[in-house]
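Trainee: Next come a sequence and a model predicted from it.
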Amino acid sequence: MTTTPGTPSGPSAPDASGSTSTLERARAHSPRQLAAASVGNLVEWYDWYAYSFLAVYFATQVFPESESGLTQLLNTFAIFAVGFFFRPVGGLLMGALADRIGRKPALTATILLMGAGSLLIAVLPTYASVGILSPILLVLARVIQGLSVGGEFAAATTFLVESAPPKRRGFFSSFQYVSTTIGQLLASGLAAWLASSLSEGDMQSWGWRIPFFVGAGLSLVGLVIRAGAHETLEDAEDLRTGRTARPGLFDALKHHPRESLLIVGITIAGTIAYYTWTTYLPTYAQTYADVSKADSLQAGTIALVFFALLQPVMGTISDRIGRKPLLITFAAFFVVATVPLLRLLDTSMSRLLLVQCIGMVFLAMFTSISAAVNAETIPARVRASGIGFPYSLSVALFGGTAPYVGTWFKGQGMDSAFPIYISVLCLVSLLVYVFALRETAHKPLP
C-alpha cells in the first residue's frame, strides 16, 4: 500500500487488493510484537548497566597505574559519559533509519550494535598488553553502545506503540520500562553474584568479562526473537524501493518544531526523577545520610522490583482516564515532595526503602506512558527520529548528569540544593503538561 505524506490512512484499512494493512497484521500478533520490543530493550539496558556496575573492577585493567585508584575509576566513568553523549546521535540516526526503511531493520541494527559493543568490552585487551589502545577500544565500545541505546528507544518506542491495539497503547507502552528495569536487575544481580563467588583478584583479572559475554549472547537471542516480528511502518516497502519519498534526517525538527520541543518538555521531569530514584538514590543515601553500601544496594534492588510491577498498572490506568492526569500528578508530586522526601533519609535501610518506593509510585505514572505520549505526539512519517533525538538529548542533559550534579552540590557544601534542583526541573515539565500537552489517549495515532 502506497501512501503519501499528509494522506490519512486508517490503521486497519484494507489496501486496494482487499488485504489487511501493515498495522493490522502487526496488531494481530501483538504478543509477539510486545516480546520482540521488550527483549531487545532488556538486552540493551542489561549491557548499559553492566558497565556501571563492573567499572570498579576493570578500571585497573584498562588504564595505567596511578597513585590513586580513584583516577582510574574516574577515567572509566568519563568514558561511561561518552555513551550518554552519543545517545542523541543514535536516536537521530537510528530513528531516521526506522522512518526511512522500517522499524524492524532499525531494531535489528540496534541490537547488533549493542551486542558488538558488549563483545568488544568482553575481549578488551588490557593496558599492560597493548597500552593506549586499550582505553581507545573502550571508548569505541561505549560509542557503539551509546548509538545503540539512543536508537533503541526511538525504534522500540515507535514499534511498541504502533503494535498496540488502539485502546491499549498505555499498557503496551509500560513494557518499555518493565524490560529496562529487568535488564538493570539482571546486570546488578549477575555482578553481585560474581563478586560474592570470586576472589577480588579473579574479578579484576577476568571475572568482570563474564557479564559482557553474557550480554553479547543475549543480543543473539533478541535478534532471533525480533526476526519473527512484523513491520509496523505502513509504507515501509514503498520507502525502501523509492516509490514513496523518504523523510530527511532533520525533517522532524524542521516540520514539527513544536512537537520536538514538547518532547523535551515532557521528558525533563521524567529523566531527572528516573535517574535520581532508580540509579543515584542509593549513592545519595550513602553520601548524605550515611546509609551503608550493603543496605542501600539491597533497598535499591527491592525498590526496582516494585517499580517494574507498577508499570502495567499505571499504563492500564492511563488507557482508561488519559495520559494528562497521570503526568500532572507525577510532576506535581515531585515539585512538592522531593525536598521533604529526601530529608526523611537517615542511616536506616527501611527509611531509604520507604522513600524510594513512595517516589516510584509517582515516577511510574511517567515511565509507564512516556513511550505512548511520545508516539502520540509525532506523526508516523518522522515518528522514530522525531522521538529519538529530542528525547535522548533531554536524557543526556538532565538525566545522565544527575549523579554528577548531586555530587557536585555536596562538594560545594550545598546539601539542600540538589532536591531543589529536581523540584525546579519538575516544575518546568508540570507547566508543559498543564498548558501545552493535549490529551491523546483516546485519539488515533497521528
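Mentor: Received it, and whenever you're ready, just let me know what you need.

Trainee: use CA for all of it now, contacts and neighbours both
Mentor: Fine.

Trainee: pretty sure Gly102 contacts Leu233?
Mentor: Yes - if you go by C-alpha atoms under 8 Å, Gly102 and Leu233 touch, sitting 5.7 Å apart.

Trainee: For the helix or strand where Ile263 lies, enumerate the helices and strands it packs against.
Mentor: Using DSSP states H and E, Ile263 falls within helix 257-275. Here helix 257-275 touches helix 349-367, helix 383-394, helix 402-411, helix 417-435, going by 3 or more C-alpha pairs under 8 Å, 6 or more residues apart in numbering; DSSP states H and E.

Trainee: residues making contact with it?
Mentor: 252-253, 331, 334, 363, 366-367, 370, 374, 377-378, 386-387, 390-391, 393-395, 398-400, 402-403, 422, 425-430, 432-433, 436-437 (C-alpha atoms under 8 Å, 6 or more residues apart in numbering).

Trainee: Buried only: go through these for me.
Mentor: Those of the contacts of helix 257-275 that meet the buried threshold are 252-253, 331, 334, 363, 366-367, 370, 374, 377-378, 386-387, 390-391, 393-395, 398-400, 402-403, 422, 425-430, 432-433, 437, by 16 or more other C-alpha atoms under 10 Å.

Trainee: Alongside the first one, take a look at this:
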Amino acid sequence: MSAFLSTLAVFAVGFVARPLGGLMFGRVSDRLGRKRALAMTVALGSFASLIIAVAPPYVMVGVLAYVVLFVARVLQGLAHGGEQPAAQAYLAEAAPPERRGLWSTLIYFSGTIGANFGLVLATILSAVLGQADMSTWGWRIAFAIGAVGGLFALYMRSRMSETEEFERTEAVIARERPSLVREMWVHRRSAFQVIGMTVGLTVSYYLWVVAAAGYSIAVLKADPTATLIASVAANTLFLVWLPLWGILSDRIGRKPVMLIGIVGLFALCLPLSAMIDGDPVRLFLAMTIAQVFVAAPCAISPAIMCEIFPTRIRTIGVALPLSIAIAIFGGTSLYLQTYLTRAYGPQAFSYYVMALLLVSAITVLTLPETRGRVLNDETA
C-alpha cells in the first residue's frame, strides 16, 4: 500500500507544474497563436516521455534516477498545463457556433482514446512480458511509444492553419499588449467559474475513467488482465456518450446538459462506488453507468470555458484557473482515494467527490447560457 501511495505522489508532481505551464503556453497561445502553442506543448511532452523511457535505473545512478524522473514529470506537467486550454481555444474558434458543443467533445474523445490505448498496451505488455520484466524494463516501452507518437502529432500540428478569429484579433493584441493581471482581474468571475466547474468534473473523470482499474488492481488485488479489459470496454462506450451530449447541448443549451450530468453523478456516487469491490464485471457496470453522466460535463465544458472569455485572453483565461483546479483536485484525487479508503472506509472518498460535485452544480447555475454564441474579442 505504501509503495502505491508513493507512486501516486510522484504522479501528482506533474500536476503541480500545470499552472506554470498554463501561464507560459497560455500566454504564447494568446499572443503568438493557438497553432504555435499546440506545437510547442506536444514537442515538450514528447521530449519528457523520451526522458522517462531512457532514464537510468536506480541501481546504476542511485538517487539521480529519481531526480531525472522528477524533472521529466515536471516537464510533462508544463506541457499538459498549456496544451488542453490551447486545444480548447483552437476547437472553439474553428467550430461553427451552432455545432460548437459537438466539436468540443473532441477534447475528451481524443484523450480517452489515448487512455484506452495505454490500457490496451499495458494489458498486452503484462501478458507478454510478465510481472518481473514489466517492473524491470517493460514499462519503458509505453513512454517510448508516447515519444514517437508525439513527434507524429508535432508534424500534424505544423500543418494546421491558425484560426480566423485569432488572426482577426492578432494585430490588435500586438498593438495594445493587454495586461495579463488587469485582464484576469476584469474577468475574475469567469476564472472562478472555470475553477468551480472543474473541481467536481476533474475528480469524477479521474475516478471513473482513469483510476478505477488501477485502484482495483493495486488496492483491491483484482485480476489485472480482466480488470483492464473491463476498463477498456467501459471507456470505449464512453466515446459514444460524448458526441451525443455535445449534440444535445447544441439543441437545448449548455447548462441543462451540465446539470443533468452533475446531478446524476451526485445521486449515484455512493451506490456505484460500492460496486467497486475487485470484481471486473461489477467494475464494468459501475464505470459504464457513471460514465454516461461523466460524459455530459466532459463533452461540453471545453466549449463553455472558451465561450465566457474574449479572444485576447481565451487561452490563458481558461489555462490558469483550469490548471490550478486540476493540480489541486485532480492531481491529488488518486492519492486521496487510496488514503481515505484506508483510513476511513470505502465510502469516505465518495463523500468527498459529492461535495465537489455540489460546488460544480452551484457554479453552473451562475453561468450564462452560451449555446450558439459567436466568439469574438468582446465575448464575456
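Mentor: Looks like it arrived, so ask away. These figures come from a predicted structure and were not determined experimentally.

Trainee: returning to that earlier point: Throw the helices and strands packed on helix 257-275 of structure 1 into JSON lines and include distance to Gln72 of structure 1, thanks.
Mentor: Listed next are those as JSON lines, based on distance: least, C-alpha to C-alpha, whole Å:
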{"stretch": "helix 349-367", "distance to Gln72 of structure 1": "30"}
{"stretch": "helix 383-394", "distance to Gln72 of structure 1": "27"}
{"stretch": "helix 402-411", "distance to Gln72 of structure 1": "17"}
{"stretch": "helix 417-435", "distance to Gln72 of structure 1": "27"}
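
Trainee: so who does the alignment partner in structure 2 of Val432 of structure 1 touch?
Mentor: Under the alignment (TM-score structural alignment), Val432 of structure 1 pairs with Thr363 in structure 2. Residues near Thr363 of structure 2 by C-alpha under 8 Å, 6+ apart: 193, 196-197.

Trainee: so where does Leu272 of structure 2 fall, helix or strand?
Mentor: Leu272 of structure 2 belongs to helix 254-274 when assigned by DSSP H and E.

Trainee: quick check: that helix aligns to which part of structure 1?
Mentor: Under TM-score structural alignment, the match for helix 254-274 of structure 2 in structure 1 covers residues 323-343.

Trainee: same question, stretch 31-48 of structure 2
Mentor: Residue span in structure 1 matched to stretch 31-48 of structure 2, by TM-score structural alignment: 100-117.

Trainee: what's near enough to touch Gly77 of structure 2?
Mentor: Gly77 of structure 2 neighbours (C-alpha under 8 Å, 6+ apart): 13-18, 21.

Trainee: Widest-spaced pair of the residues you listed?
Mentor: Within these, Val13 and Gly21 form the most distant pair, 13.0 Å apart (C-alpha to C-alpha).

Trainee: So those two - more neighbours on which side?
Mentor: Legend: neighbour count by other C-alpha atoms under 10 Å for Val13 of structure 2 and Gly21, higher for Gly21 (26 against 20).

Trainee: That one: what's it in contact with?
Mentor: 77-82.

Trainee: and the helix holding Leu272 of structure 2, what other elements does it pack with?
Mentor: helix 224-252, helix 280-307, helix 348-366.

Trainee: again, only this time at 6 Å
Mentor: helix 280-307 (3 or more C-alpha pairs under 6 Å, 6 or more residues apart in numbering; DSSP states H and E).

Trainee: mean per-residue distance, the helix it packs on to structure 1?
Mentor: Its matched residues in structure 1 lie on average 1.0 Å from helix 280-307 of structure 2 after superposition (mean C-alpha distance after the TM-score superposition for structure 1).

Trainee: angle of that helix against helix 224-252?
Mentor: Helix 280-307 of structure 2 and helix 224-252 are oriented at 40 degrees to each other (axes from the mean of the first three to the mean of the last three C-alpha atoms, to 10 degrees).

Trainee: Now do helix 280-307 of structure 2 against helix 348-366, angle only.
Mentor: Using the same axes, to 10 degrees, helix 280-307 of structure 2 lies at 30 degrees relative to helix 348-366.

Trainee: which helices and strands sit right next to helix 280-307 of structure 2?
Mentor: helix 100-104, helix 224-252, helix 254-274.

Trainee: check which helix or strand covers the residue sitting nearest the centre point of structure 1.
Mentor: By C-alpha atoms, centre = their mean, structure 1 has its centre lying nearest to Phe153, at 6.1 Å. Taking DSSP H and E as the definition, one finds Phe153 of structure 1 inside helix 133-163.

Trainee: before we move on, the earlier item: and among the helices and strands packed on helix 280-307 of structure 2, the most buried is which?
Mentor: Compared across these, helix 100-104 shows the largest average neighbour count, a mean of 26 (mean count of other C-alpha atoms under 10 Å).

Trainee: can you give me how far the next helix or strand along the chain from that one is from the chain middle?
Mentor: Scanning forward in sequence from helix 100-104 of structure 2 by DSSP H and E, the next helix or strand is helix 106-133. Relative to the centre of its chain, helix 106-133 of structure 2 is centred 17 Å away, using C-alpha atoms, centre = their mean, to the nearest Å.

Trainee: Just the buried positions in helix 106-133 of structure 2, please.
Mentor: Neighbour counts over helix 106-133 of structure 2 (16+ other C-alpha under 10 Å) mark 106-109, 112-113, 115-116, 118-123, 125-126 as buried.
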